[in-house]
Every structure is written in structure tokens, then in C-alpha cells.
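[1] my questions concern the predicted model and sequence given below.
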Amino acid sequence: MKPQRPVWEMMERGAESAGEACRLFDALEPVDPHEMFGTWKGRELPTGHPMDGWLEKTGWYGKAFHSTEHVDPLLFNNPFGEPFPLHPFPPGLISNLLSGARGAARLRKMEWRGKTSAVMIYDQLPIQDHFRKVNEDVLLGMMGWKGMKRPYFFLLARVYA
């Protein structure tokens, strides 16, 4: 199966279910954390998840991967339409500011659903975003946390300066 076409079709119509999105995710190739450095514009992939539409309503822009140790997992648009990082957990933000740490997440490689690929791990929250490569400039993300009944999906497109 050449997965790019189904991804583009799902981007337009959403997925019929989390199962359909999972099958597509499983068919895609892994991505190495170092391939992800840079800023990425995000877009939700509707699957009927209770969180569908929530991030876009809040002005979510995407993510910025500066290094394996410095990830801004949540970028939002400021009033001028420029992305800025917003830490998801205030005590984590305070801790990072006091310690000189930057970002609110890290990148690692992890085996997930039969393939070893990049995963973003939040510093202060039990959330992991797993990634697979649609192509060099588009990633499919699958977010999950312990106890979550079904995954939440999103797409990231590389932003060039």
C-alpha cells in the first residue's frame, strides 16, 4: 500500500474511525528524531475522538523540535498570527524557567505498534506523541496517555523559513 494517498484523502474528509487512522499509521515508515528538528504546523485529523476540534479552537499552531532535549510541544498563534510556545503545565514552566531548561518535552526513539520511531515525551504530563512519516515534510502523529481509550491523531507539516 502506498500510504500517501490515503493520508491526503483522510486530511480532506477525516478518518471514519480511530481504527482506520491506526491502520494508516501502522503502514507508514518510522521517522528519526533528528529528521524532525524545526517548526511544524499542525492540523487535527478527526476520528470521532472526544478531543476532535479542541486544539484548533484554541488557536493551536503546531510544534517546534529544537533538539532531542528541547521541544515546544504546543505552539499557539499570538494576536499577530505568529507562533509562540505555551507550556501545558504551569509548574513545569516555572521549574524550566528556574533551572534554565527550555521546552516542555523531549524526543526519543521507541518501539510502538511494531516499529521503532520518534516519540515526543512531555516532561510534566503522562502524554506521548508517536510519529510516522508520510513524507519528508509531513508527519502523522498519534497521541496517547495511560488509560486513554483510543488515540488522538494529528498531522504536522514542516514550515520553512
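    Looks like it arrived, so ask away. Just so we're clear, the structure is a prediction, and the values are computed from it rather than from any experiment.
[2] contacts and neighbour counts: CA atoms only from here.
    Will do.
[3] tell me the secondary structure at the residue of the chain most remote from its centre.
    Note on the chain: the largest C-alpha distance from the chain mean falls to L98, namely 26.4 Å (CA atoms, centre = their mean). Look at L98: counting by DSSP: H, G, I helix; E, B strand; the rest coil, its state is helix.
[4] for H34, same thing?
    Classification of H34 using three-state DSSP returns helix.
[5] please tell me how far it sits from G81.
    H34 sits 27 Å away from G81, going by CA to CA, to the nearest Å.
[6] now the strands for this protein?
    With strands called from DSSP state E, the chain shows them at 29-30, 38-44, 60-65, 71-77, 83-85, 105-112, 115-122, 127-135, 138-145, 152-158.
[7] which residue of H34 and G81 possesses the greater neighbour count?
    Per other CA atoms under 10 Å, whichever of H34 and G81 has more neighbours is H34, with 14 against 10.
[8] just checking, that one touches T68?
    Yes: the pair formed by H34 and T68 meets the contact definition of CA atoms under 8 Å, at 7.4 Å.
[9] ok, and the closest non-adjacent residue to M51?
    Setting aside the residues directly before and after it, M51 is nearest to Y152 in space (CA to CA, 6 or more residues apart in numbering), at 7.3 Å.
[10] dropping in the other structure now:
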Amino acid sequence: MRIYNKFAVFFFPPVVYDLIQYLFFPVNYLLGLLCYIQPQKSVWNDPGYEKLELKGTGIDPMDLKAAILNGKQSVFHEHDIVRLFDTLPTVSAEDDLIGRAWKGRVLRTNRSALDFAHWFIATPLRLLGFSWGKRYCTAKTGDPLFIRWLNLFYLPLPMWGNVGMMDVRWRGKSTATMVYDHQPWRDFFRLLSDEDGNVVLLGVWTHKHIAGGWFTLTLDKDITANAVAPKALEAKTNDEASAA
């Protein structure tokens, strides 16, 4: 644990992530299974994806972007989100995500497995004063579920194990991707907004080849990279200084 900016920020050793994700195997298996019984087939990266017709509601992607950034609590059509995703610039795992903590928000479609996590995990936590996000310490260590309670502390929930960060090609472009150590899951990201330092990412959670839901990550300015991974950041800074 470290104290930063009046917050208690917790870290767990790697063995904790490995053990706890095994304990939550039934829950994690159920989340993956839900992807196969979603009302809508959400396969967006198989061969020939370019030929898929994305109809949706017909909303202009920029109007959808504005609605998401305004925090509109609405149900979005997945085809509209995919069309928006394709218009956005890619991001780099090394340059844009690692060493940062993020605040998360599920984009509900009422047709995705992630809606289940929203209603049965995120919503109960919010009622208790918790909010969820993610933390990326290094290229090989990170928290896919990183919660904040009021203005007191940040705590990782290792139920999904550890994650690493790399750039992976998805829908024709290589972009920052969160890869789970023990789950057949990946999260792909594009840059939704970077105005006045308010960085917002659009992400999609995938189970193997199926998209299980969409969400946004907003840069958490209350804790910086020094609180996320101070030793890793210091080493990176020293390497850059040596190279210069």
C-alpha cells in the first residue's frame, strides 16, 4: 500500500491474482458463456468483416461520440458503436496506457454479456460508494478491475487475474490491447477524445472472437503514474535519460 494525494493505493503480489482468479472460475466461465447466448451475433473481426453491413440507427458517428462524452445514460445500438470505433485513431499500449489509472463506464446495449456485469457487479458496487476502473502498471502487470471507494482508497479486485498490455491488430488496425493472463479475453482500445488533457478511450471486451460488450475509460487524474507504478516509471525515466 502507498499513500498518494490523500488516497491509499493498494498493490497485491502476483500470486494473489493467480489464486483468486481460480476461486472465481465459475463466475468467469459464466461471463464467457453469456457471450454465446447474446441476442445478437457480435463477431466483428472475422475474415470478411469489411463486407458486414452496419445499419444501426443511422446516427452520425460524431453525434454518437458527443452523446457518449456527455455521459448520456442511454442504450446504444452496437452497430452504431462499431461504426464509431472504426473512425477513431488508434492508441499505443506503451505510450498511452501503461503507467496510468482509468475510470470505467459500461456502454449498455441491452444485448451484451457486459450488460450482465454492469447490472450485477458495477451497479451494486456503485450503490455502496464504489466506482470501477482499470490500472496498467507495466507491459506485463495490470488490474482489469480497479475500484475506488469514495475519496479514501483504490483497491484492485483480482477476480479476473492479471493482465498485460500490447498492440494487437483488430478491425484492420493495430491498437493498444489488454490481454488477460488466465482468461480467453482481450480488450481493444481506440482514442475517443483527448481534449484539454481529458483522455477518453473507447474499448470493447472480447471473449475469443465474440465482442461481449463496450465501455469507455477516462484518465483518472486523482492518481498519476507515480502512484500506479513508481518503480517502473522511475526505471523508464532513467532509461530515457541514459539514452539521451
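    Noted; the coordinates are in hand. What you see is a predicted model, and the numbers here were worked out from it, not measured in a lab.
[11] and the TM-score between them?
    For these two chains in superposition, a TM-score of 0.79 is obtained (TM-score structural alignment, normalised by the length of the first structure); 146 aligned residues with a CA RMSD of 2.3 Å.
[12] thinking again about what came up before, how about the residue farthest from the centre of the first structure, what does it touch?
    If a contact means CA atoms under 8 Å, 6 or more residues apart in numbering, then L98 of the first structure has no contacts.
[13] for it, give its distance to D137 of the first structure.
    35 Å.
[14] equivalent analysis for A104 of the first structure, please.
    Where D137 of the first structure is concerned, A104 of the first structure sits at a distance of 23 Å (CA to CA).
[15] the more surrounded of these two?
    The residue with more neighbours, out of A104 of the first structure and D137, is A104; 25 against 14, by other CA under 10 Å.
[16] so that one touches G92, yeah?
    Yes: using CA under 8 Å, A104 of the first structure and G92 qualify as a contacting pair, with a distance of 7.2 Å.
[17] list residues touching both of these two?
    The contact lists of A104 of the first structure and G92 share D123, Q124, where a contact means CA under 8 Å, 6+ apart.
[18] that older thread, mean neighbour count and distance to R23 of the first structure added to the strands of the first structure, as TSV?
    Below are the strands of the first structure laid out as TSV (neighbours: other CA atoms under 10 Å; distance: least, CA to CA, whole Å):
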stretch	mean neighbour count	distance to R23 of the first structure
strand 29-30	18	12
strand 38-44	20	17
strand 60-65	24	24
strand 71-77	21	25
strand 83-85	19	31
strand 105-112	18	13
strand 115-122	21	13
strand 127-135	23	12
strand 138-145	21	12
strand 152-158	22	12
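[19] V7 of the first structure: which of those strands is closest?
    Between V7 of the first structure and these, the shortest separation by CA to CA is 7.5 Å, and it involves strand 127-135.
[20] average offset of the closest one relative to the second structure?
    Its match in the second structure and strand 127-135 of the first structure itself, once the structures are fitted together, sit a mean 0.7 Å apart by mean CA distance after the TM-score superposition for the first structure.
[21] ok, back up a step: can you pull the contacts of the residue nearest to M51 of the first structure?
    Counting by CA under 8 Å, 6+ apart, Y152 of the first structure touches A18, T47, H49, M51, D52, M142, M143, G144.
[22] and if we set it to 7 Å?
    Contact partners of Y152 of the first structure, counting by CA atoms under 7 Å, 6 or more residues apart in numbering, are H49, M142, M143, G144.
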